[in-house]
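Engineer: below is the structure, and that's it, no one-letter string:
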């Protein structure tokens, strides 16, 4: 494989020490940790939990090669899993599940095919309309107060409501799913969180087996791949994990950047809304999933000056790779970042995820044009856990909005969505839309 730059030879003392990627020091200043790790080269020895070693890929080109080579870097963790204690805190995120994330070859193609086919049935204009309506409703809730925590009152709730709609998930199950997934990402009682997540998803699968509807869960069930209940549950773990926690982080990180970075703040004051540029910047520098896409070499390897032991986790640092100082190309307007992954395991829902974040952020800036941070940007704190990058809170202030009816009220008769999205209409959402399309999904949400 090609080295991003030379690193210490195998056996060098620099390879013997491992940098911990957990604890308050990493959470508070992760960028300094990545910068320090670069002394090792493109791959650095780390500890992802107490007593749990791994190799972290922080070189862009090396990360790209690893992601594109599942034959050398398979995703199945079961050999590694046999070597770690059952209470290892990263197991709920890294332990084997029979889904697309932890399989390769034909098994991966079967499950991923069901997912991509189901995603293709989501009509993007209807998704956009639902996100707009949900955003308006949430802004109406806190708008009259002149202040809000955009994480707890907006960025966390909006992706959950979208997930509940798309997957036919009743709100009470959705709340439990978010609780379980948050615990896994933050490594807070992860075993308990994983049990809650799995139990709740089995309930959702049973519900949709009994009462299928026009939703992703039902579409996965009826797919020719004939997924079992267990496969359904563990594929939903991946979809829910990718559709709620990272989406919340992308929205929150994007708003923080727009309100705190002079490059964007000056454009906002002039009436411009550079939302797509801000999202690209976040996906390069603060991607919502910071470290993941773990693989497990079948044999000892020497790659980019580092020795990779057989079966030891090789974790891709999306943040580290994206901010690799050896990159010579311009990042502005460039979507060659690795935030969505690459190769056969690249995120299949990146188009939908980007659309949701774009609409959510634009709605905030449309409705609250004078919005500003309530505390200095350097006083914002980050959530624990090395897998993701997200704020604990995002307090803002703005001129209170007058009392008004929720924009998502007065449902209209839904029209069935076409079987596939129209890629030509995935551009930046229009502002001040007067006509809103409604899908059967939206009708289901309202009990029609």
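Structural biologist: That came in fine, so what should we check first? For clarity, every value in this text was computed on a predicted model and none was experimentally measured. Numbers count the residues shown, from 1 in each chain.
Engineer: please make it C-alpha for all contacts and neighbour counts, starting now.
Structural biologist: OK.
Engineer: identify the residues contacting the closest residue to residue 373 other than its chain neighbours.
Structural biologist: Counting by CA to CA, 6 or more residues apart in numbering, residue 396 is the residue found nearest to residue 373 once chain neighbours are left out, at 4.4 Å. By CA atoms under 8 Å, 6 or more residues apart in numbering, the contact list for residue 396 reads 147, 148, 149, 150, 371, 372, 373, 374, 375.
Engineer: out of those, the closest to residue 124 would be?
Structural biologist: Checking the contacts of residue 396 against residue 124 with CA to CA, the nearest one is residue 150 at 24.8 Å.
Engineer: chain neighbours aside, what residue packs nearest to that closest one?
Structural biologist: In this structure, residue 150 finds its nearest non-sequential neighbour in residue 394, 5.2 Å apart by CA to CA, 6+ apart.
Engineer: residue boundaries of the strands in the stretch 51-200 of the chain?
Structural biologist: Taking DSSP state E, counting those that start in this stretch as the criterion, the stretch 51-200 of the chain carries its strands at 52-57, 147-149.
Engineer: for residue 187, which of the ones you listed is the nearest?
Structural biologist: Proximity to residue 187 (CA to CA) singles out strand 52-57 among the strands of the stretch 51-200 of the chain, at 13.8 Å.
Engineer: contact partners of the closest one?
Structural biologist: With CA under 8 Å, 6+ apart as the test, strand 52-57 has contacts from 18, 42-48, 63, 84, 88, 308, 312-317, 320-321.
Engineer: ok, second structure coming up, stack it against the first:
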């Protein structure tokens, strides 16, 4: 796949094919030019996972957009320029989120298709339909008071810390960051805590299934979980997200409720787990989070903003499809062609702070970034996500005050894939804690704190 571009200055915005041009220009597209590399760049495999930022630097040689392959046989154009990314994300007149035309020619068995196949949810909809879907999500999350969300995170964090606290070591990715959001979502969507393990096991197979058979079995298990959840809430409503989706004035159908439950769990879990783990990885390799000569240590919230700027948990996504042939920032894009935004590349266009490097933490003010995307399709639940991640990190470092990584930051490895920036492991050690030691422990905190239920604080809008 080549990138048909014309030499000369690049446009600062999008222009439909032929608009504002002469008759000859309207009839003839600019000729393609030879791309900087002899092969289309792959956004998957161990080489990309090991050094994505080196890949983004090479892709910038193309200009604001570059041709990539996100899976064998699945090509895309990737936006690496911050200004171009904003132009795309805010222009719903030119760009659509509906992938149905594109997927007709895409390989059905590609591992990236679950992230790109059209479904009736807010990720793949435009205009009024998208606004209706988005209201159902935001209104429902608005009904969870922040202090109750924080209390739930604390309780679940304590239960996990109690499981590995006596060992003096843990894989903070698989034993903490990856499971805590799922336990929380299981509760927020309205099933008893006893169902958490079913959800964790099912989605672990979806993430890590080594064979098509394993992935298929995991997918079936997840469908079974969602089926039980939907059946339970159709019988008896509760103070939970599933019930609020069902009863929202947007009038979601059963199919739409199901798809928004699935997308909220998936889109909420993967970024939150990676945000927790990536922030911990930076904190535990930077002494400034525990002491500083200027007075006042950096906080978990600083680490969160550091990651959102320099190592966003979802690195490449925002799949868009032009509604017509368009000349966009120096590149001709065909109608219906897959174009994705690289949040990671756009954020670090003018430099990136490495973990542990001087100035590596951005501070709670942070800087301009696209980790939440932008425009009408920006993340609808940014504040809850930050609250969950910050509370999870605060609770862990409060109980295990001397926690440290067992490997250097540059020895950490990341999962393959074009979309996420996700650690495979986060091995750490600390002074063991036990239930019978003097003073407060996670076990005492867990047993003494009554579980709070979410209250219906206001009618759905």
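Structural biologist: It's in. The shown structure was predicted, so the numbers you read here are calculated from the model rather than taken from an experiment.
Engineer: TM-score for this pair?
Structural biologist: TM-score of the superposed chains, computed with TM-score structural alignment, normalised by the length of structure 1, equals 0.85; 415 aligned residues with a CA RMSD of 2.7 Å.
Engineer: before we move on, the earlier item: please pull up the equivalent of the residue nearest to residue 373 of structure 1 in structure 2.
Structural biologist: Mapped onto structure 2 by TM-score structural alignment, residue 396 of structure 1 lines up with residue 428.
Engineer: that match - that's part of a strand, no?
Structural biologist: Yes: judged by DSSP: H, G, I helix; E, B strand; the rest coil, residue 428 of structure 2 forms part of a strand.
Engineer: residue contacts, the most centrally placed residue in structure 1?
Structural biologist: For structure 1, the residue nearest the mean C-alpha position is residue 246 (2.7 Å; CA atoms, centre = their mean). Taking CA under 8 Å, 6+ apart, we find residue 246 of structure 1 in contact with 288, 289, 388.
Engineer: looking for the alignment partner of it in structure 2.
Structural biologist: Aligned by TM-score structural alignment, residue 246 of structure 1 pairs with residue 271 of structure 2.
Engineer: please apply the same query to residue 104 of structure 1.
Structural biologist: Match for residue 104 of structure 1 (TM-score structural alignment): residue 126.
Engineer: so who does that match touch?
Structural biologist: Residues near residue 126 of structure 2 by CA under 8 Å, 6+ apart: 92, 96, 97, 98.
Engineer: count of residues packed around residue 414 of structure 2?
Structural biologist: If you count neighbours by other CA atoms under 10 Å, residue 414 of structure 2 ends up with 18.
Engineer: quick check: closest non-adjacent residue to it.
Structural biologist: Using CA to CA, 6+ apart and skipping residues adjacent in sequence, the residue nearest residue 414 of structure 2 is residue 423, 4.2 Å away.
Engineer: count the neighbours of residue 458 of structure 2 for me.
Structural biologist: Applying other CA under 10 Å, we find 11 other residues in the vicinity of residue 458 of structure 2.
Engineer: that one: what's it in contact with?
Structural biologist: Applying CA under 8 Å, 6+ apart to residue 458 of structure 2 gives the contacts residue 143.
Engineer: with neighbour count and distance to residue 231 of structure 1 added, can I get the contacts of residue 396 of structure 1 in CSV?
Structural biologist: Listed next are the contacts of residue 396 of structure 1 as CSV, based on neighbours: other CA atoms under 10 Å; distance: CA to CA, whole Å:
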residue, neighbour count, distance to residue 231 of structure 1
147, 18, 43
148, 22, 39
149, 17, 37
150, 24, 35
371, 18, 44
372, 20, 45
373, 19, 43
374, 15, 45
375, 12, 45
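Engineer: which position in structure 1 pairs with residue 260 of structure 2?
Structural biologist: Using TM-score structural alignment, the equivalent of residue 260 of structure 2 in structure 1 is residue 235.
Engineer: remind me which helix or strand its match belongs to.
Structural biologist: helix 229-243 (DSSP states H and E).
Engineer: after superposing, tell me the mean distance of that helix to structure 2.
Structural biologist: Superposing on structure 2 and averaging over aligned pairs (mean CA distance after the TM-score superposition for structure 1), helix 229-243 of structure 1 comes out at 1.2 Å.
Engineer: now swap in stretch 126-135 of structure 1 and tell me
Structural biologist: Following the fit onto structure 2, the mean deviation recorded for stretch 126-135 of structure 1 is 1.2 Å by mean CA distance after the TM-score superposition for structure 1.
Engineer: so that stretch corresponds to what in structure 2?
Structural biologist: The aligned range for stretch 126-135 of structure 1 in structure 2 is 148-157, by TM-score structural alignment.
Engineer: what's the spacing between that stretch and its chain's center?
Structural biologist: How far stretch 148-157 of structure 2 lies from its chain's middle: 21 Å, per CA atoms, centre = their mean, to the nearest Å.
Engineer: same question, stretch 328-345 of structure 2
Structural biologist: Worked out by CA atoms, centre = their mean, stretch 328-345 of structure 2 lies 20 Å from the chain centre.
Engineer: what range in structure 1 matches that stretch?
Structural biologist: Aligning stretch 328-345 of structure 2 against structure 1 (TM-score structural alignment) gives residues 303-320.
Engineer: go ahead and confirm residue 193 of structure 1 touches residue 183.
Structural biologist: Yes: counting by CA atoms under 8 Å, residue 193 of structure 1 touches residue 183, with 5.3 Å between them.
Engineer: return the residue of structure 2 aligned against residue 90 of structure 1.
Structural biologist: Alignment note (TM-score structural alignment): residue 90 of structure 1 maps to residue 112 of structure 2.
Engineer: number of nearby residues for its match?
Structural biologist: Neighbours around residue 112 of structure 2, by other CA under 10 Å: 17.
Engineer: who touches it in this structure?
Structural biologist: By CA under 8 Å, 6+ apart, the contact set of residue 112 of structure 2 is 70, 71.
Engineer: secondary structure class for residue 351 of structure 2?
Structural biologist: Of the three states, residue 351 of structure 2 takes coil under three-state DSSP.
Engineer: from residue 152 of structure 2, how far out is it?
Structural biologist: 37 Å (CA to CA, to the nearest Å).
Engineer: roughly how far apart are residue 206 of structure 2 and residue 200 of structure 2?
Structural biologist: From residue 206 of structure 2 over to residue 200 of structure 2 the distance is 10 Å, taken as CA to CA.
Engineer: kindly report the same for residue 452 of structure 2.
Structural biologist: Using CA to CA, we find residue 452 of structure 2 at a distance of 23 Å from residue 200 of structure 2.
Engineer: between these two, who's got more neighbours?
Structural biologist: Remark: of residue 452 of structure 2 and residue 200, residue 200 carries more neighbours, 19 against 11, as counted by other CA under 10 Å.
Engineer: correct me, but that one touches residue 179?
Structural biologist: Yes: applying CA under 8 Å, one finds residue 200 of structure 2 in contact with residue 179, separated by 6.6 Å.
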